[in-house]
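**Q** 3D model of this:
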Amino acid sequence: MDMTGEQRIPAPRDAVWRALNDPEVLKACIPGCQELNKLSDTEMTATVVLKVGPVSARFSGAVTLLDLDPPKSYRISGEGQGGVAGFAKGDAKVSLEEDGAETILRYEVEAQVGGKLAQLGARLIDATAKQMSGAFFKRFAQEVLARQAQDAAPAPQESPQEPASAAAAPAGTPAPAATASEPPPAIAPAQAPRAAAPAAPPAAPETGALRPLALGVLMGVFAIAGFVFGGMSQSAGGGLPVSGAFLLAVLLIVVAAIGYLFGRLDGRRA
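**A** Below is the predicted model:
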């Protein structure tokens, strides 16, 4: 049995050549192909289930690629056994010709069949072979185009995320400011009794009222100190030099503020 033909594939010759040598592509395109394993760059094994007229058979065979001239042409030699259904063997020459952005694939097949398949007649065998050939090339063109589209698609880009340190800085900064702003409004009520001297309560209740205020101011001062020293530590960890004299000055200011606060309390108690 001899068969010749050609197919126009809307893809560059290099892409068509790669697909013809890709076992996954061939397995997806060969009608009835159940298995296709690549043993080497020139050898493959396959298992194909075929139905020719009333005869159904499961063929297991081997294929060898010969006379390779990438990406222009090669020759395929193969043989398959289908048990009582018969056997098939033959050679096929495949050539690829560039035509602009497309490729013309030409093939020439010489095959022999035996067993029950040979008894079906050349006309039925030829019709089945042409039908299988048309189905193969239709799927093959679709596979090549699908792979081209996949390769041409841009890779998905991940949206940039803010670093953890940058995101944490704005959230942490307002907290100390809010704490530092609490003491000034709280001091104003403590000065109000001095404006109304006739109705001023005794000194002992006034001192007791200042104790929660002193505790709040003290906690605010410690919060400010912690924020300052924490900021200095982060700056130092980021590679910015921090002067020891500057840290000492900040510490002295905090201690002086605490001393001034408790001095006011002692003066009121007296």
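**Q** going by C-alpha atoms from here, please, whenever you check contacts or count neighbours.
**A** Noted.
**Q** residue contacts, the closest residue in space to residue 14 that isn't next to it in sequence?
**A** In space, and not counting its chain neighbours, residue 14 is closest to residue 71: 6.1 Å by CA to CA, 6 or more residues apart in numbering. With contacts defined as CA atoms under 8 Å, 6 or more residues apart in numbering, the neighbours of residue 71 are 13, 14, 17, 96.
**Q** farthest-separated two in those?
**A** Using CA to CA, those span at most 9.3 Å, a distance reached by 14 and 96.
**Q** between those two, tell me which one has more neighbours.
**A** When neighbours are counted by other CA atoms under 10 Å, residue 14 and residue 96 differ, and residue 96 comes out ahead with 24 against 15.
**Q** before we go on, could you also do this sequence so I can check it against the first one:
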Amino acid sequence: MQLELTGSETVGAPPQQVWDALNDPKVLQACIPGCRRMTETAPDSYVMEVHLKVAAVGGSFEGAVALEDKKEPVSGNIRVSGEGSIGTGTGAATFTLEPDGQGGTVLHYDGRGEIGGLVAGVGQRILKSVAKHLVKQFFGALKKQLAPAPAAAR
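**A** Predicted structure coming up:
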């Protein structure tokens, strides 16, 4: 089953700070929904373990993530693949960062993937809805990671 996701999200941090966060495995692990482990295997290459529930289908999968064709702090590509108890998946996405003119960043993304196994059985409409929800969770967590630390109480 094919899946496509395209969109934009505004993040309240400058492009270099967003770039640094998107290239930090600790930040990514904290932001990727269900990510339990992310380990670097080579520069810009990682293995991760993710636990997700999609409709009535839930389980874990192990996957590989690679960041490619990076043009700091403007654009890059992400390649993912994984398999586990909930099915299989491969995908690629391009992202670009641009200043929003107010000190923040607009992050544009365009991704395509192929989903198979149990998780594909929930249907494309439900799967796309879940994927959009996961993207929203990712960006919500990224915004929290990039939010300024509150001033210490005096």
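**Q** returning to what we had before: CSV for the contacts of residue 71 of the first structure, including secondary structure and distance to residue 51 of the first structure?
**A** Converted to CSV, these look like this (DSSP: H, G, I helix; E, B strand; the rest coil; distance: CA to CA, whole Å):
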residue, secondary structure, distance to residue 51 of the first structure
13, helix, 33
14, helix, 33
17, helix, 29
96, strand, 30
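**Q** give the helix, strand or coil label for the counterpart of the residue nearest to residue 14 of the first structure in the second structure.
**A** In the second structure, the residue equivalent to residue 71 of the first structure is residue 73, according to TM-score structural alignment. The local conformation at residue 73 of the second structure, judged by DSSP: H, G, I helix; E, B strand; the rest coil, is coil.
**Q** from residue 94 of the second structure, how far out is residue 73 of the second structure?
**A** Separation of residue 73 of the second structure from residue 94 of the second structure (CA to CA, to the nearest Å) stands at 13 Å.
**Q** compared with the first structure, how much does the biggest helix by length in the second structure deviate?
**A** In terms of residue count, the longest helix belonging to the second structure (DSSP state H) is helix 124-146. Average distance, helix 124-146 of the second structure versus aligned residues of the first structure after superposition (mean CA distance after the TM-score superposition for the first structure): 0.6 Å.
**Q** whereabouts in the first structure does that helix align?
**A** Mapped onto the first structure using TM-score structural alignment, helix 124-146 of the second structure spans residues 122-144.
**Q** what stretch of the second structure does the helix ranked longest in the first structure fall on?
**A** Longest among the helix segments of the first structure by residue count, using DSSP H, is helix 203-237. Under TM-score structural alignment, the alignment places helix 203-237 of the first structure onto no residue of the second structure.
**Q** quick revisit: now distance to residue 30 of the first structure too, for the contacts of residue 71 of the first structure, in JSON lines please.
**A** As requested, the contacts of residue 71 of the first structure are exported to JSON lines (distance: CA to CA, whole Å):
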{"residue": "13", "distance to residue 30 of the first structure": "20"}
{"residue": "14", "distance to residue 30 of the first structure": "21"}
{"residue": "17", "distance to residue 30 of the first structure": "16"}
{"residue": "96", "distance to residue 30 of the first structure": "19"}
